[in-house]
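> missing the sequence, but the structure's below:
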């Protein structure tokens, strides 16, 4: 009798083990799904993902700070930025560059991409200043001084947002400037001034502030200035639509707005 019972118990153990194997596999699958960045969610409920954001060159410094803050708040999410002039970013979008969101330095560029983006939201504003060499050796004091032919002035190209804003303010004051070069983005303008290759250039206030100690900034009165607007939008080609939307929405949050305003950007 004992051998028979032993055989029955052994058979039952085999059946039980066979039933437990798929259950264990299911448990592992569930654990894998939880750890998979493609299906995981952050503590805030936003889906975790690897995001690529195309952003205007003037956002380079502040977005590095904002990106780090966003990743900390959204564990499992990695945000990679690609910075360039807004016109370059627009070309990348039209060429189908793989990305999830776009932030430009003007509404005109964003409006030209309506077929490729979701609804845009302005997240910040900016203004122009005159960047000069450290200590302002040429004693530049106002926009009219840029018309001096003895002064080496550098501007952004007219197809670049900061270039358009520059042309707008100069034309409004009937000031003719013959730049020694026209650059592809605001950072290139700033670099020319920093290196002493130009005596002055028109840049965003935030860019000059980020180069304190390397350049001086001459304020332009509001009545003579232009307001730059920064719209943000998701890209329809994004493979991480929900995560991209969460990031764009976050840019208008109190935390993101504080980071932007601490860097010198104005409220939307």
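Received the coordinates, thanks. Please read these numbers as outputs of a predicted model, since none were measured by experiment.

> CA only for contacts and neighbour counts going forward, please
Noted.

> helices of this protein, residue ranges please.
For the chain, the helices defined by DSSP state H cover 2-35, 60-73, 86-94, 107-111, 161-172, 186-194, 205-210, 241-250, 254-262.

> tell me which of the ones you listed lies nearest to residue 223.
helix 161-172 (9.5 Å; C-alpha to C-alpha).

> next up, a second structure to put side by side with the first:
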């Protein structure tokens, strides 16, 4: 099978997947002013605020809609490089964004939208009495981490190395949602995830630790070169980067980028 056919097949599969999750559906016309749908691939940790911002954007721009594909940044980047149809990409780390820009898939330079920081997520009441990273290595304590190839896993490795903590995780997940799911199910005592994810969850608490300052992740965003609705994509990026958009993101626990 040729590369072109592989890309076409992958793109078709993604369109079906988006439709099955309520983000797709029949093709809608795209106007030169950005009217019509905008497809946004975004890091899983952006799910709650981006969903809200998508609704606000549509309400402020009649005739425009936003479709989201949330997931691990590395997986989303791979889909984009393989030809999946998307207008905007919001990643959870500059390194992940770089794989997309280096592949020539960006319409221009990316900009940092927000920043995020790690915490130790524990069940409310903290039954394992975890107070910092060192406690994660105690005998009998089970921990969920993100895999190191995804941004939350790379940040976790940086923080653990800074603290001099060595541990063997009970599970390695492809995004923060997977790590939190293991914690909610009671399969682990703790999970290293973003502060924003704990704030959005119920029944969980966050244990802050100093080494997280060594592993702050910038979240870059970019309009993609092959965007089917470039005008709408640029308008959505401008919207989420506006003061109103930043207010929604910081209310969810994200930190403003440098200079804001």
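Yep, it's here. It should be emphasised that the depicted structure is a prediction, and the values quoted were computed from it without experimental measurement.

> tabulate the helices of structure 1 (a markdown table), appending distance to residue 134 of structure 1 and mean neighbour count.
Converted to a markdown table, the helices of structure 1 look like this (distance: least, C-alpha to C-alpha, whole Å; neighbours: other C-alpha atoms under 10 Å):
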| stretch | distance to residue 134 of structure 1 | mean neighbour count |
| --- | --- | --- |
| helix 2-35 | 51 | 11 |
| helix 60-73 | 20 | 16 |
| helix 86-94 | 28 | 19 |
| helix 107-111 | 32 | 18 |
| helix 161-172 | 21 | 20 |
| helix 186-194 | 8 | 22 |
| helix 205-210 | 11 | 21 |
| helix 241-250 | 37 | 20 |
| helix 254-262 | 23 | 16 |
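
> okay if I get the ones you listed as CSV plus distance to residue 268 of structure 1?
Converted to CSV, those look like this (distance: least, C-alpha to C-alpha, whole Å):
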stretch, distance to residue 268 of structure 1
helix 2-35, 37
helix 60-73, 16
helix 86-94, 18
helix 107-111, 12
helix 161-172, 17
helix 186-194, 20
helix 205-210, 15
helix 241-250, 13
helix 254-262, 9
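
> quick check: which of the ones you listed is nearest to residue 52 of structure 1?
Residue 52 of structure 1 lies closest, by C-alpha to C-alpha, to one member of the helices of structure 1: helix 241-250, at 8.7 Å.

> against structure 2, where does that closest one fall?
Alignment of helix 241-250 of structure 1 against structure 2: residues 230-239, by TM-score structural alignment.

> circling back: quick one, which of the helices of structure 1 gets closest to residue 126 of structure 1.
With C-alpha to C-alpha as the criterion, residue 126 of structure 1 lies closest to helix 205-210 of these, at 6.8 Å.

> now that closest one on structure 2. Mean distance?
Superposing on structure 2 and averaging over aligned pairs (mean C-alpha distance after the TM-score superposition for structure 1), helix 205-210 of structure 1 comes out at 0.3 Å.

> contacts only, for the corresponding residue of structure 1 for residue 188 of structure 2.
Here residue 188 of structure 2 is matched to residue 198 in structure 1, going by TM-score structural alignment. Counting by C-alpha atoms under 8 Å, 6 or more residues apart in numbering, residue 198 of structure 1 touches 152, 153, 154, 180, 192.

> just give the number of residues close to the residue lying closest to residue 198 of structure 1 once chain neighbours are set aside.
Closest residue in space to residue 198 of structure 1, ignoring its immediate chain neighbours: residue 152 at 5.0 Å, by C-alpha to C-alpha, 6 or more residues apart in numbering. The number of residues packed near residue 152 of structure 1 is 21, by other C-alpha atoms under 10 Å.

> then residue 137 of structure 1?
Going by other C-alpha under 10 Å, the residues that sit close to residue 137 of structure 1 add up to 10.

> that one pairs with which position in structure 2?
So residue 137 of structure 1 corresponds to residue 127, using TM-score structural alignment.

> just residue 231 of structure 1 next, same as before
Under TM-score structural alignment, residue 231 of structure 1 pairs with residue 220 in structure 2.

> residue 136 of structure 2 and residue 169 touch, don't they?
No: counting by C-alpha atoms under 8 Å, residue 136 of structure 2 stays clear of residue 169, with 9.1 Å between them.

> neighbour count winner among those two?
Neighbour tally, residue 136 of structure 2 and residue 169, criterion other C-alpha under 10 Å: the higher count belongs to residue 136, 25 against 18.

> please tell me how far residue 79 of structure 1 sits from residue 255 of structure 1.
17 Å (C-alpha to C-alpha, to the nearest Å).

> just checking, residue 225 of structure 2 touches residue 101?
No: taking C-alpha under 8 Å as the definition, residue 225 of structure 2 is not a contact partner of residue 101, at 9.5 Å.

> which one's more surrounded, those two?
Neighbour count, other C-alpha under 10 Å: between residue 225 of structure 2 and residue 101, residue 101 has more, with 19 against 16.

> quick check, residue 171 of structure 2 in contact with residue 153.
No: with contact defined as C-alpha under 8 Å, residue 171 of structure 2 does not reach residue 153; the gap is 11.5 Å.

> can you point me to the longest helix in structure 2?
Structure 2, longest helix under DSSP H: helix 3-20.

> so that helix aligns onto which residues of structure 1?
Under TM-score structural alignment, there's no match for helix 3-20 of structure 2.

> stretch 141-148 of structure 2 now?
Taking TM-score structural alignment, stretch 141-148 of structure 2 hits residues 151-158 over in structure 1.

> just the endpoints, please. Distance across that stretch?
Termini of stretch 151-158 of structure 1 sit 20 Å apart (C-alpha to C-alpha).

> endpoints of stretch 195-210 of structure 2, how far apart?
13 Å.

> picking that back up, how near is the match of residue 137 of structure 1 to residue 249 of structure 2?
30 Å.

> returning to that earlier point: now do the contacts for the residue nearest to residue 198 of structure 1.
Contacts for residue 152 of structure 1 (C-alpha under 8 Å, 6+ apart) come out as 179, 180, 197, 198, 199, 200.
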